[in-house]
Structures are given as C-alpha cells and as structure tokens.
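Colleague: based on what follows, work out the 3D shape:
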Amino acid sequence: MQSYILVMEDIEKEFPGVKALQKVSLKLKRGEVHALLGENGAGKSTLLKILAGAYKKDSGQIIVDSQKVEIKNPRHAQELGIAIIYQELSVLPYLNVAENIFLGRLPRRGPYPRWIDWKKCYEESAELLERLGLKIDPRTPASQLKVAEQQVVEIAKALSLNAKIIAMDEPTAPLTPREIDNLFKVIHLLKEQGVSIIYVSHRLSEVKEICDRATVLRDGQNVGTVNVKETEIADWIRMMVGRELDQMFPKVSVPRGPETLRVSNLTTSKLKNISFRAYQGEILGIAGLVGAGRTELARAIFGADPVQQGQILINGKVAVLSNPREAIDKGIGLVPEDRKGQGLVLSMSVKDNITMANMEGLSKFGKLNLSLEKDLASKYVKDLKIATPSIYQETVNLSGGNQQKVVLAKWLCSKCKILIIDEPTRGIDVGAKVEIYELLNELVKNGATVIMISSELPELLGMSDRILVMHEGRITGELSREQFTEENVMLYATGYASHSLN
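Modeller: Predicted coordinates:
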C-alpha cells in the first residue's frame, strides 16, 4: 500500500436511471502519470468528481496517503492535496490572472488580515506561469486571455495548491502543439518531484508519450490496468469499445454531384478574398493552424459574422445571408466548435434540442404538433444511437459524444443540405468518433454537402474528398485525395507555399 498515493476501491455511483460506476477501482502510484481511458459515458468524469469532492460515492473506499478518507467537499479534497483541472474552464473573466490563481487564498500581510500582499501575489503568479512557459503579466484581466492561456492559468492554480495528486481532464484539448510540449515538460518536472498525475485524454498518442500506466473503463466498470510501454494503442481501443476497430476512418466513396455552394471573394475583418466551390455528395475538409480563419469562414457562411464583400451562391443562386435564420432557411446547418456554448441549450431536453431548428416544419397555423415532434425526436435518438434514458432527459446530462450526436440530429431534423461541422470529434472518444464519421457518410450518400473543419490531420486525411488549406485568413492550397499527406497540408498551412484555385 505504501507505494500508492491513492487507492479508490469498489467505487459505486448511481444517478436517476443510470448506474454510472459499478465497483470501479483505481490505484495511483507515487510519482507516476496514470491515464484514465474510456469512451464518453464510461464513468471517467464521475470518478474524478468523486475524487474532487463534487460528488459523494454511494459505496467503496478511498485511501489517500495510506489514510482512509471520506472526501466531504472540494475544499476538503484540496486540503488532502488533490487538485482537479476540469475540461470545462472555471477561470473568472472579471478577475486578473493572479486573482484567478489564488482565488480564495490571496496572500495577506501586515497587522490587519484584510491587507492583501499584492507584491507576493504577483511574484508567485509570475513564477508559476513561467514554469508553464506562459509569459504574461499576472495583472492581465482573464477576459483578455485566449482559451489556451486560460487553460494554463487553470494548471498554474493547481500547482499553487502544492497538490500531491493532480487530475487533468482533457488538458490539451484547447492547446497548440507548442503549448502541449510545454505542458508535457511541466508534467515531467512534477513527476520528478514526486507528484502523481491522473491524465484523461482521448488523444491516445499523448497517453503513449506521457503516461506510465493506464486504467480503462467501459460502461462504468473496470476493464483492466495496463503498462503503457508494454501495450499498444490498438489494445487500449479494443478494451475501451469491446470490439476491434480495423478502420478508424470508414470513408465511403460517393460520386460527386452538382455544385451546391460557391463562395466568391468573400472578405470579412478576418478573411481575405476567399473563393471555393463545394459539391453534392462530398466531404470538403478545411485545414489550417490556430488563427488561420477556419471558424471565421464557417460563421461568415452561416450568417453569424458580417461580410464586407463577396458573394455566396447556393445551387447557382445568389444568397444573402445576413443572419443564421436566413442561412437555415437556405438549407445550411452549422455544428459549432463550442457545441455546449453555441450548439445546444444544455438545460433543455434532448427532444427540444433536436427539433429547435425545425419549429416551422413541425407547426401548422402557429401550433406545434407535439406528437410529430415526439416521434421525430425518438426517430433520431434511435437512428443516431444517442445514449439517453429518455428524449426528455436534460442534454447537460449526456456525454460529449452523445451531445455531439444531438447537434447533428438537430440539423438532420431541419433537412439541411449543406452542413458545416467545426471540430466534429473534439473531446469525443474513439468509438464515438467512428459513429460520427459514419453519420457524415450517411449524409453525403443521401445527397448532402459536408464542410468539415478540423485540427486533427488524420481525421481530415481519412474522411475528406478534398482539402482546402488556410493561412492567415486566406486559402493557400487545395489538395485532392491523391495529394493527401500531412507534409503537403502543413506546407500550405504554414504559408510556405500557395497556389491559385480553379
């Protein structure tokens, strides 16, 4: 037992209608990086929230540093030396960086407890940020930070607690490759200092690089714990999904149909003379580095951002898309990068989220056909295999992969013919990724046009028929499947090469 800093044994947790954890165990060694793997809904987040004191376990035992404990609340977890960095950021935008790092623990000075030692606060914050490779003034308002910088502030906050156990839930999701390298350096440093890390990520290549052991969960149960160096990624996938995944990217070949979308000289505050065509029955990939303008292009086509000049033609006719409602009326759908903030109303039911973009089609003389709405929502839940106890379940209670399916179901229900999908599988487990790809295949087989924006090059190369590459608000290259290589994409994405498009 002495070699383990943490033992979670036979942990059980049940929510209404859902057995989230069934006798789940996790043993974390001192100074190791331990991966926690599993599909969305496997129970990873629930286990972390129990460790953090956010949820109370129904049964089982937790031993921290050889002492059996009942973690009462998040404050108690911190006192035990446990810090959790959640996937959803908790940075407060109206406070500065240092205030966020030492929230509730601002250093004091002088004879009066209310006097804050701002000098010490800023100095210690600067030291923590420097350890993480982030050179920003601790006085900077958090509202001015990029998402990647906010993530680093979250990590700095955990480090400031001098935690013995740090759990990281998808910490690299919003980070650039350089920022990920910095994070890995910090993890190595923490490991050398005897800190233990629980690492949750769907990027299995990262697990292979950074982790020592891995515990796999499936359907709320333990599948096994393995040595990372002695096993392969294919072994973990088999454990996670309970089946072989011979084809990670189940691309289907669909004959290209007529042109459905033409963008000519589109210019916004972030885009410069964008021109391209998209066709029925194809998946058109959009590649580019962070800041290249990919998301801005999607928003401009969808009418969410103002266009300064240029034209958009749908089925050969000029379309004026000054707002998303007009885009939806023209048969365009957008699955945004931030599915929780922009793609869903989390407090609403699965049913209401699925049907919200098709209220007119479900209404007659201004009256909603409740029976038809229920039948349609039930159909898409069944067809898309959305794991939910009921169509009336609040969407916030679904896993990330199932939430993404609900967003897709919304646009299928609206009968859109041009679907723009931004980061289709971000934060989604490997099994659910394949299901999302198969849904995209079904869309193009049924005559839709899919425009897929992704930061995952293997995903773009595996699923696209063509790839447009962006750099600094421009399209710098177009690649056919015969030209697909990561090197070719990066050549155009970095601005080292470009060619005109026909």
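
Colleague: going by C-alpha atoms from here, please, whenever you check contacts or count neighbours.
Modeller: Noted.

Colleague: all helices for the stretch 101-250 of the chain, in order.
Modeller: 118-131, 147-160, 177-192, 204-210, 233-241 (DSSP state H, counting those that start in this stretch).

Colleague: packing partners for the last one?
Modeller: With contacts defined as 3 or more C-alpha pairs under 8 Å, 6 or more residues apart in numbering; DSSP states H and E, helix 233-241 has these neighbours: helix 204-210, strand 213-218, strand 221-227, helix 430-445.

Colleague: to compare against the first, here's another:
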Amino acid sequence: MSPALQVNAISKRYGATTALQDVSFELKRGQVCGLLGENGAGKSTLVKSISGVVWPDTGEILLNGESYRPRSIVEGNRRGVSTAFQELSLVPTLSVAVNLFLPHPERNGLGLVLTRKLEQRAAEILEEHGVRDIKPSVLVGDLPLGMRQRIEIVRALQRKPSVLLLDEPTAALSDREWLFGLIDKAVAEETSILYISHKLDEIRRLCSRCVILRNGRKVMDSDVESMSNDEIFTNMAGRSVVETFVSRTPAIRVGLAPRLEVRNLKGPGVEDVSFKLAPGECLGVAGLEGHGQSSLFKALVGLSPVTGGTIAVDGIHVAIRSPREALKHGVALVPEERKSEGIFSDLTTMANISMPVIDGVTRFGLVNRAAERRAVGAVTPSVNLSERFLGYGIGALSGGNQQKAILARALISGAKCLLLFDPTRGVDVGAKQNIYAMMAAFVRDGGSLLFCSTELDELVHLCDRCLVMYRNAIAGDLPREELSQDRLLSIASGFRPQPDVGLAAASQKGA
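Modeller: Next up, the predicted model:
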C-alpha cells in the first residue's frame, strides 16, 4: 500500500535564501510523524508546500500514490489535506460558524449565507469535537487566542482529511489533553498526521517517527523511541542544546519605590486587581485561558479602558491611555500575538526595531541609516538576533526571529518595565534560551518584568513571585520558594491558597 503522503526531494528558495533543499520523507497511513527544527529550519515552508500555500521550485509530492501539486489551500483541502496553522488563518470579522465552513458556507438562492442553519451545524461540529464553551454566533475576533486556536484545529479536523498538518497546535492551548484525545481518535480512523512542535514531551506522547530539519535540509528521520533528547537537540541545532533554566541570584532592589504599582484596577475583564512590581524583579502572571491575563496587560498600556483604580510608575501616579503614553512612562508591552499585534510586516526588520528611536536618528525628514544601524546594533546582541536579518522584510523571518526583533524593539525604547505576554510561545529551544538570558540580564540591570506564560515551568523557574488570576481577579500571590506547577494550577482552577500566602496577606505586609 502506498504511503498517505510522499515528499520527494523538494526545494524552495526565496531570492537568495534557501528555505528547503532536497527534502524527502513519507507519512504512512494512520501515522503521527513529528517535524522538528529550530526557527528558520524550513518547517513552515514545508507545511506551506504541502498545504498549497506555495509551490516547491523542484521535486514532487505524492498523495495516496498520485501526483499532488495543489494551486491553493482550497485545492489541497479538496484533495484531502487539511492544515491548522500556527499563525491562525481565521477571519476575525466573521462568526465562528462562518469560519468553520469557509471558503464556501452554504447559501440560499439569493446568494445569502443561511445563518441559522450554519450556526446549528456549527454547534453540532463543536460538540462533536468537545468544544462546549464557544458559541457559533460569536465573532472570532472577540475570542481569546486559545479559543481561536481550538477553532482553527476543529476546522481542520471537521473536513475529515486523509492527511492533517498541525503546526504548533498547543502553543496557545491551556488543555493539551483535549487535542491529544482528538488526535488519538483521528489516528484510529487512519488519518495521517504531520505534527510540528518544539515540545519533546508532546512528540514522545503522540509520534512514532520524527523528522528533523536544519537550515532547510533533513538531517534526521528516525523512530522516536530510539532517539535521546540530547540527540534530538544536537540534530536540531547542530550543537548540544538542552532546555534548562539557569539559576540566578535575585536582583530585587529593596527599599526603592515600586517600579509599577497597581491598586484596585478595574476595567473590561479586570476585577479589582492590585500588585506591586519592584525594580529588579520578575513577577509572573499565571492563569487558565480567559481569566483576565490578557485584559490586565492591555489595560496597563492603554489598549483597554480603565474604569477604576490607579497605576503608579516609580511612585508617580499616571494615566495611560495608549501604548505611546505607556512608553513615555517607561512601560513597554511585548504582545501576545506577534503577527497581528507585534510586527509591521511590510517593513524591514531594522525598521521594526528602530521605530521607538527613529525620531532621534532623523533630520529634515531623512533617516541617518548609519545612526539607525548603530542604535539597533546596540540591542540585537541582547536577544542574539543575527545582523544579516536586519535588511530582510520581517515577514520573511521565522517566528522565533520575529519575536527576537520585537524584544529588541522593547529594549531599544529604553523602557524600564517590560510586560511580556507569553514571549516564548511557538519558538524553539535555542530561541527560548536567548529570551531567558535577555530577561535575566534585564532584571540584573535594574529593569522590571511582568511576565505572563502559558508554560508553568517557566514561571516556576524564572520568577521571583507569581500572581495567579482566576475569574479576572488575583486569586494568589506566591513567593519564589512556594512556586510549583501543581500549586499554580490548583489556584488557577479556583482552589484558594491559605490566607497567609494570598494577596491579602501580601498587601497588608506592604501597607
């Protein structure tokens, strides 16, 4: 029996950049094959080539033994290939129901979408896939990222494909077991799955085989059971890289005014939130999806209205109505969604980074390119972003390098307080280490971090304290010595900590 998918020596170039070079592999029926590689290794280009987003320059792809050269995603879907993309492909201005049936939702004789019928069928599909907390009628743009990720996955699965491509599907999910159950069911129905992830525990849980790309080439194709973690990291990076958290000495500046002090803050999705963030402190924010973390970060930089409470920076009360005002007070946000909120995709990487200081290197309307390069060159080493990427359009960079550019832009702004919302989401282990090092250096130099992560081990190992949010309020404030994944998850699920560890005690202590 022929493989479900066979990729034979495909290559793809973008100008002088080789994204894929002679990549070959096959995917058997009912098999889950992992695809690993650092950011920029060629994984996204391979997924796009199989999905129909781009055409390979050379080589061929066979689907169920037949030539497969889709001219679009729609044609790929029609042939039985469905993809859940990391950078979500949903239309935010349309409802969940319409998105599930794009690009051809059912219409009546007048060409109008049959809304009620569509929503009824969408509700059935959501129920079939274990999604009971999302209404088919709601606009996708009104949903938090994790819910949109689930809709992206359900849309790919409901087409009943013979080949399913899942690109970093758990990057924004709070409940991985939901997805794992759906994958087990799909495999039982002989769906073949290419699973792209940076998380080795997921690869070992789901995949029987693993393909590793490096610099556009396949460097390893082996059974997962026979591969050690060190062997996987070495093949991914061309060097030994282990995902570890380097212990650091606390750098909190005792006796100084709080860098950021929030009292009784209220607004959409924020209920009476209070906390203090000291100079040199990394303060974590944990919580299950939809419990106010995103709303809090947006309120702090003026992206969401504040209806009550106060914000003080370095002991001075401020009114922040926009990210520009926040930056004037030394507060910068690294947002949740880098593609839609963090980058200007039609500009170069250099232009994206230099934006906060562009006025300082401009005279009579002309940018002094040498001064711009010097300013950018002063911060890119902090995030280990290669100088060769500065002249590229930022849209051509991998997700990890885009995130490094966003972090470099925050650093170049001179902000002393960074709000980092899930900064390592969807980046490889090497890029994570670069980001961890940047964070450690920032607080060591007296900066302050408010750090939200969906990966609880990051919060446990990187933070001096951690706030836990539940139902849009702070349910716990845990010191470093009491941080554990189980404790964070317990509080985030609604189990209250003992009174002496809660926010009330911490507030009384600081009063």
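
Colleague: from Pro103 of structure 2, how far off is the residue of structure 2 positioned farthest from its centre?
Modeller: No residue in structure 2 has its C-alpha farther from the mean C-alpha position than Gly109, which lies at 41.6 Å (C-alpha atoms, centre = their mean). The span separating Gly109 of structure 2 from Pro103 of structure 2 equals 17 Å under the rule C-alpha to C-alpha, to the nearest Å.

Colleague: rewinding a little: for the helices and strands packed on helix 233-241 of structure 1, which one ends up most surrounded?
Modeller: Among these, strand 213-218 has the highest mean neighbour count (mean count of other C-alpha atoms under 10 Å), at a mean of 23.

Colleague: and it, which stretch of structure 2?
Modeller: Taking TM-score structural alignment as the measure, structure 2 aligns residues 209-214 with strand 213-218 of structure 1.

Colleague: so how many other residues sit close to Pro318 of structure 2?
Modeller: In this structure residue 318 of structure 2 is Val, not Pro. Residues lying near Val318 of structure 2 (other C-alpha atoms under 10 Å) number 14.

Colleague: check contacts around it.
Modeller: By C-alpha atoms under 8 Å, 6 or more residues apart in numbering, Val318 of structure 2 lies in contact with Thr310, Ile311, Ala312.

Colleague: filter these down to just the ones in strands.
Modeller: Of the contacts of Val318 of structure 2, the ones assigned to strands by DSSP state E are Thr310, Ile311, Ala312.

Colleague: so which of the residues you listed is the closest to Ser345 of structure 2?
Modeller: When these are compared for distance to Ser345 of structure 2 (C-alpha to C-alpha), Ile311 wins out at 32.3 Å.

Colleague: surely that closest one touches Val262?
Modeller: Yes: if you go by C-alpha atoms under 8 Å, Ile311 of structure 2 and Val262 touch, sitting 4.7 Å apart.

Colleague: more crowded one of these two?
Modeller: A direct count of neighbours by other C-alpha under 10 Å for Ile311 of structure 2 and Val262 places Ile311 higher, at 22 against 19.

Colleague: who's in contact with the more buried one?
Modeller: Leu260, Glu261, Val262, Arg263, Leu265, Leu300, His317, Val318, Ala319.

Colleague: tell me how far it lies from Gln508 of structure 2.
Modeller: As defined by C-alpha to C-alpha, Ile311 of structure 2 lies at a distance of 18 Å from Gln508 of structure 2.

Colleague: cool, Asp167 of structure 2 as well?
Modeller: Separation of Asp167 of structure 2 from Gln508 of structure 2 (C-alpha to C-alpha): 46 Å.

Colleague: neighbour count: these two, which is higher?
Modeller: Neighbours around Asp167 of structure 2 and Gln508, counted as other C-alpha under 10 Å, are more numerous at Asp167. The numbers are 23 against 8.

Colleague: show me what the more buried one lines up with in structure 1.
Modeller: Residue pairing (TM-score structural alignment): Asp167 of structure 2 is matched to Asp169 of structure 1.

Colleague: and the gap between its match and Met348 of structure 1?
Modeller: Asp169 of structure 1 sits 25 Å away from Met348 of structure 1, going by C-alpha to C-alpha.

Colleague: now Val69 of structure 1
Modeller: Distance from Val69 of structure 1 to Met348 of structure 1, counting by C-alpha to C-alpha: 37 Å.

Colleague: repeat that for Ile475 of structure 1.
Modeller: Distance from Ile475 of structure 1 to Met348 of structure 1, counting by C-alpha to C-alpha: 38 Å.

Colleague: ok, those two, which is more surrounded?
Modeller: Ile475 (29 against 14).

Colleague: what's the average distance of the helix or strand where that one lies to structure 2?
Modeller: Ile475 of structure 1 is part of strand 474-480, with elements assigned from DSSP states H and E. Following the fit onto structure 2, the mean deviation recorded for strand 474-480 of structure 1 is 2.2 Å by mean C-alpha distance after the TM-score superposition for structure 1.

Colleague: matching residues in structure 2 for that strand?
Modeller: On structure 2, the counterpart of strand 474-480 of structure 1 by TM-score structural alignment is residues 473-479.
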